[in-house]
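# Model the following, please.
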Amino acid sequence: MTRSARDPLYRRHRFPLSLRMVEDMLAARGVIVSHQTVGLWAEKFGRCFANDIRERSAGRLGDKWYLDEVVITIRGKKHWLRRAVDQDGFVLDVLIQSRRNAKAAKRLIRKLLKGQGSTPRVMITDKLRSYDAAKREIMPGVEHRSHKGQNNRAENSHQPIRRRERIMKRFKSQRHLQRFVSIHDPDFANLFHIPRQDTPSAHCREVRAAAMQMWSEIAHL
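The predicted structure is shown next:
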């Protein structure tokens, strides 16, 4: 993969930019590609990079799961973007669903268990009852805290995708959204995520430098 393809992929997933914005930024540097090509590169190579990031980041995620969902409207129909994050704000997994019931919650929890390879120490959600029903069936021994105020970490983690939604003028389909968030949120976003609360600026710079170094190694820059 050439550098001319790696650079737009980095811009696409690192910053809340539309495909046309990436096209214009590349044109300013003398790289002429269409926004359609940028999108094709992001889909074709994004998963490979995301898998590499996930392998290198294995073992760094926490054992405290915060689960939440947000409504995403696609072609006039409501969908629910379910998300799980850990105590440090790292995204564990995301799932787009057309239902908001216990069956949908079970699917998310099973996906999390498969991806993480272990049960959490505690699961925190809002007061949506479907989470409690799913937890009782799949993880009966796990502590479950259901309180609106304790779930802010998961709720705040929806903000980046909301910004993307506005810039991209909504997502085209459920498949389109799932494909994008499954690459961006648990992998690219986690790589550059810096827990900033009560974190010294010097440490933030160190974490950012380490993330950039890992990206350089993955992208062979």
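
# from here on, contacts and neighbour counts on C-alpha atoms
Noted.

# Mind giving me the packing neighbours of the strand or helix carrying residue 25?
In this assignment (DSSP states H and E), residue 25 forms part of helix 19-28. Contacts defined by 3 or more Cα pairs under 8 Å, 6 or more residues apart in numbering; DSSP states H and E place helix 19-28 against helix 3-14, helix 35-56.

# Let me see the ranges of the helices in the chain.
3-14, 19-28, 35-56, 102-116, 129-138, 152-156, 159-167, 174-183, 190-191, 201-219 (DSSP state H).

# Reformat those helices as TSV; add mean neighbour count and distance to residue 63.
Supplementary listing: the helices of the chain in TSV, determined by neighbours: other Cα atoms under 10 Å; distance: least, Cα to Cα, whole Å:
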stretch	mean neighbour count	distance to residue 63
helix 3-14	18	26
helix 19-28	17	36
helix 35-56	16	17
helix 102-116	17	9
helix 129-138	17	15
helix 152-156	19	14
helix 159-167	14	23
helix 174-183	17	20
helix 190-191	22	16
helix 201-219	14	21
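
# structure for this one too, so we can compare:
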Amino acid sequence: MKPISYARHRFPPDVIRHAVWLYLRFTLSYRDVEDLLAERGLEVSNESIRRWVLKFGSAIARNLRSARPRPHDHWHLDEMVVSIGGQRMYMWRAVDSEGEVLDVLIQRRRDTAAALKLLRILLKKQGFAPAVIVTDKLGSYGAALRT
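Model prediction:
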């Protein structure tokens, strides 16, 4: 994990980390986080919380992702139809054998190019090739895996 510098900030790093975690982990607004901190006796403005999220949010998320254990080497790939804004789209999803969602991709098409894009993103993001890939026998997966 790369250390994050909280120099020149009025509040201690634990308060900043907790406020950013509350905002990113739960569907809260900046004002909701401000209220939760006020219940603990901390007077922090919602603007400060917004600035902390913008400044430290990506670094905290990156450190959390790097500390996450490596996913299992059995991946399950599937796709399903979803309606977004009245348009028919396909949601491609990859899940490991433990049920951890590895990635989700939304595409207009259900073809080889979309399956290939999902596989490339997965391999780049995970950094290793799985031992077993389980699919629903869609022909696009076979073509993408051969490529």
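
# TM-score for this pair?
TM-score of the superposed chains, computed with TM-score structural alignment, normalised by the length of structure 2, equals 0.66; 131 aligned residues with a Cα RMSD of 3.1 Å.

# Need the counterpart of residue 17 of structure 2 in structure 1.
Taking TM-score structural alignment, residue 17 of structure 2 has residue 6 as its aligned residue in structure 1.

# got the contact list for its match?
Taking Cα atoms under 8 Å, 6 or more residues apart in numbering as the contact definition, residue 6 of structure 1 lies against residue 219.

# how much space is there between it and residue 45 of structure 1?
Computed with Cα to Cα, to the nearest Å, the distance linking residue 6 of structure 1 and residue 45 of structure 1 is 9 Å.

# try residue 167 of structure 1
Applying Cα to Cα, the value for residue 167 of structure 1 to residue 45 of structure 1 is 22 Å.

# go on, residue 76 of structure 1?
Residue 76 of structure 1 is 30 Å from residue 45 of structure 1, where distance means Cα to Cα.

# and if you look at residue 214 of structure 1?
Using Cα to Cα, one obtains 17 Å as the distance from residue 214 of structure 1 to residue 45 of structure 1.

# next one: residue 127 of structure 1
Residue 127 of structure 1 sits 39 Å away from residue 45 of structure 1 when distances are taken as Cα to Cα.

# Same check on residue 191 of structure 1?
Residue 191 of structure 1 is 17 Å from residue 45 of structure 1, where distance means Cα to Cα.

# Next up, the contacts around the residue in structure 2 that residue 88 of structure 1 lines up against.
The alignment partner of residue 88 of structure 1 in structure 2, by TM-score structural alignment, is residue 98. By Cα under 8 Å, 6+ apart, the residues touching residue 98 of structure 2 are residue 72.

# ok, 10 Å please
When contacts are counted by Cα atoms under 10 Å, 6 or more residues apart in numbering, residue 98 of structure 2 is found next to 71-75.

# do residue 16 of structure 2 as well
Residues counted as contacts of residue 16 of structure 2 (Cα under 10 Å, 6+ apart) are 6, 9-10, 22, 44, 48-49, 52-53, 56.

# what residues are up against the closest residue to residue 113 of structure 2 other than its chain neighbours?
Spatial nearest neighbour of residue 113 of structure 2, excluding adjacent residues (Cα to Cα, 6 or more residues apart in numbering): residue 144 at 7.4 Å. Remark: with contacts taken as Cα under 10 Å, 6+ apart, residue 144 of structure 2 is in contact with 111-120.
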